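K.L.:
Turn this into a structure:
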Amino acid sequence: MSPYRNGNLSVMPLQEFVLDGFQGGLQTQALLFALFLALYMVAVIGNLAMMVVITLDARLHSPMYFFLKNLSFLDLGYSSVIYPKMLTDLLSSSRVITLGGCATQFLLSLFLTTEGVLLAAMAYDRFVAICSPLHYPISMRPSVCARLVLGCYCGGCLNSILQASFTFSLPFCSSNHIDHFFCDVLPLLKLACAETTINDLLLFGLCGRIIVGTMLVIFISYGYITVTILRMHSGGGRHKLFSTCGSHMTAVSLFYGTVFVMYAQPGAVASMEQGKVVSVFYTLVIPMLNPLIYSLRNKDVKDALWRLGQRHTAT
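P.N.:
Take a look at the predicted model:
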């Protein structure tokens, strides 16, 4: 790679970075390792279990669970992009990551964006199911669901490619210490020895459009859903539908609340230490909670888990 000229000084661009991670001594690092390992294992087991149950139980082969299966895959994906490396760093004195490894962690952007759009698709699915039940089998036929999910992944790929391209086109020639536990856009921009205004505008514009656009779909869908449910005469039917939608709205609130604070509201996070805590929440705690939210509040999933357990016991 050719050197970058800064005024009269020529410096070689960085080829590797050091992830500073969390502050603290050996005891603190050991406690964090145990905590994050436990949370990560729960996230992996929970999301894998959801994917296996939905795949094996024919009663869950419906659009809602097709989307939920993809949600579990995304949760598993973006936590696994970050935490194996982070857990290794907690036990190591060397926290070096190559430029290529750093770029690979931008897959997080792909998974996060795809999940945000997928949550909007799931809200639309519930809207059609509750507000237009007679048209639901046609409107949400398998080919339509597949195209919706494919569109979610295409949106995630586009955002990830743009963010990575604009970020790694910058020259990094100052300190190679990233004040974070993974290669995120914001701390990387602080290391650039070039103007980053375009990058800041791109980050704010893309994240803002994605968040606002998907949230509009969710709010409009649930506005119609709420009106439809309140018009129902059956109290039991209303309770069942509110319970089903409640799981999704809980997942939406957790996901969008933290992502909005981190990426779409510049200055909301006062320090990088606070930013690290917020990052842990959306990269690990949410992937761990989503399977619990959807399994504990969903009778169909609990019944499927019970049937799978009975089948395993019988064999």
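K.L.:
C-alpha only now, for contacts and for neighbours.
P.N.:
Fine.
K.L.:
Can you show me the helices along this protein?
P.N.:
In the chain, the segments counted as helices under DSSP state H are 26-56, 63-90, 99-104, 107-131, 136-139, 142-168, 185-189, 197-230, 235-259, 272-280, 286-296, 299-314.
K.L.:
For N176, which of these is the nearest?
P.N.:
helix 185-189 (9.3 Å; Cα to Cα).
K.L.:
got a list of contacts for the closest one?
P.N.:
163, 167, 178-180, 196, 199 (Cα atoms under 8 Å, 6 or more residues apart in numbering).
K.L.:
And stretch 137-146, what's buried?
P.N.:
139-140, 145 (16 or more other Cα atoms under 10 Å).
K.L.:
Could you also give me the structure for this second sequence? I'd like to compare it with the first:
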Amino acid sequence: MNIWNTTTDFVLLGLFNHAGAHLFLFVMILTIAFTSLVGNALMLFLIHQDFLLHTPMYFLLSQLSLMDMMLVSTIVPKMAADYLTGQKSISPAGCGLQIFFITLGGAECFLLASMSYDRYVAVCHPLRYPILMSWQLRLRMTVGYWFLGAADGLMQAAATLSFPFCDAHEINHFFCEDPTLMHLACADTVIFEYLMYICCVLMLLVPFSLILISYSFILASVLENHSREVHKKAFATCSSHLCVMGLFYGAAIFIYMRPKSYRSANYDKIVSVFYTIFTPLLNPIIYCMRNSDVKGALRKCMDQCAALSHH
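P.N.:
Just a heads-up that it's a prediction; the model follows:
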């Protein structure tokens, strides 16, 4: 088998063909992605505009919306353009950028751990909340998880594209992803895959363990309180967070931590749709529809818009 260098474009085989059923699925995916972008942009706008939402929890939610918008914007426009034009090639630089921004989205692992810590402090140490979630700590956490995501993304993109690739330069996916690209490498990738596995353990399992510990303390604290109202409020808030975390971590662990011999391109594509397109849509729905503060800010914004249009 011949080897070609990374000056030649890759070909993304995509998610759909042009059959009628696939056209319907494409339109549905596009609608979901657009709704996700609008929903997360609305969350960012409301959190920025409403003074009542200028709290640590909503600051972290704004970062989550920003990451979700970045993830959808990295993948969906290219996928849609490929499907509509039939031009499915992507340059190595474009592929590297996709790997970088998708891995940068891995900072969401640490963000979700920060959100679980925020809920732990709010439930278990409410009187010390302003001190334990000070703006200095929020700033350090924010810089930390963005830096870790960017460093990991840069290393993975550079390392992946440094491999020589074989004649079969078709990527059986709708975006560039490290595990899929490794199938095309005409070199021994064992060391790189081992290092990537270690990175996945650090970026997935360590924050996930911290989340489980935080919610274990929350559960113990809530059960000690015999107030039904406290139980209801705590479980309503925490269940929303756990839904988002379960979807994100479940999909990410399935994609990045399975042995190579157990991989299936079709399964990978389906699961990738969940964590890159569906989960960003669920975040604003879960946090908006089940949150009275956000719904209040939305009503206030709509009333102001109605008043302006009336005048």
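K.L.:
Most tightly packed of the helices of the first structure?
P.N.:
When those are scored by mean count of other Cα atoms under 10 Å, the highest mean neighbour count falls to helix 107-131 (a mean of 23).
K.L.:
can you give me how far that one is from the chain middle?
P.N.:
Distance of helix 107-131 of the first structure from its chain centroid, counting by Cα atoms, centre = their mean, to the nearest Å, is 11 Å.
K.L.:
Next: stretch 99-112 of the first structure.
P.N.:
Counting by Cα atoms, centre = their mean, stretch 99-112 of the first structure comes out at 12 Å from the chain centroid.
K.L.:
With stretch 215-225 of the second structure instead?
P.N.:
On Cα atoms, centre = their mean, the centre of stretch 215-225 of the second structure falls 28 Å from the chain's centre.
K.L.:
same thing with stretch 20-40 of the second structure?
P.N.:
17 Å.
K.L.:
again with stretch 195-212 of the first structure
P.N.:
So, by Cα atoms, centre = their mean, the centroid of stretch 195-212 of the first structure is 18 Å from its chain's centroid.
K.L.:
Now tell me what touches that stretch from outside.
P.N.:
Contacts for stretch 195-212 of the first structure (Cα under 8 Å, 6+ apart): 113, 116-117, 159, 163, 166-167, 189, 256, 260, 263-266.
K.L.:
which ones are touching the alignment partner in the first structure of L66 of the second structure?
P.N.:
Per TM-score structural alignment, the equivalent position to L66 of the second structure in the first structure is F73. By Cα under 8 Å, 6+ apart, F73 of the first structure lies in contact with 47-48, 51.
K.L.:
want to throw those residues into JSON lines with distance to I220 of the first structure?
P.N.:
As requested, the contacts of F73 of the first structure are exported to JSON lines (distance: Cα to Cα, whole Å):
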{"residue": "N47", "distance to I220 of the first structure": "29"}
{"residue": "L48", "distance to I220 of the first structure": "31"}
{"residue": "M51", "distance to I220 of the first structure": "29"}
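K.L.:
Tell me which of the helices of the first structure sits nearest to M12 of the first structure.
P.N.:
helix 99-104 (13.6 Å).
K.L.:
so the closest one corresponds to what in the second structure?
P.N.:
Across the second structure, the stretch matching helix 99-104 of the first structure (TM-score structural alignment) is residues 92-97.
K.L.:
what's next to the matching stretch, contact-wise?
P.N.:
Residues contacting stretch 92-97 of the second structure (Cα under 8 Å, 6+ apart): 6-10, 157-158, 161, 175-176.
K.L.:
now Y78 of the first structure: how far from L284 of the first structure?
P.N.:
9 Å (Cα to Cα, to the nearest Å).
K.L.:
same check, this time on S143 of the first structure
P.N.:
32 Å.
K.L.:
repeat for A123 of the first structure
P.N.:
A123 of the first structure is 23 Å from L284 of the first structure, by Cα to Cα.
K.L.:
do I218 of the first structure as well
P.N.:
23 Å.
K.L.:
C305 of the second structure maps to what in the first structure?
P.N.:
Under TM-score structural alignment, C305 of the second structure pairs with H312 in the first structure.
K.L.:
contacting residues around the residue lying closest to L74 of the first structure once chain neighbours are set aside?
P.N.:
What sits nearest to L74 of the first structure in space, not counting adjacent residues and going by Cα to Cα, 6 or more residues apart in numbering, is F111, at 5.6 Å. Counting by Cα under 8 Å, 6+ apart, F111 of the first structure makes contact with 74-75, 77-78, 156.
K.L.:
Swap in 7 Å and give it another go.
P.N.:
By Cα atoms under 7 Å, 6 or more residues apart in numbering, the contact set of F111 of the first structure is 74, 77-78, 156.
K.L.:
Could you check how far the residue positioned nearest the centre of the first structure is from L37 of the first structure?
P.N.:
Centroid-nearest residue in the first structure: L112, 3.5 Å away (criterion: Cα atoms, centre = their mean). According to Cα to Cα, L112 of the first structure stands 21 Å off from L37 of the first structure.
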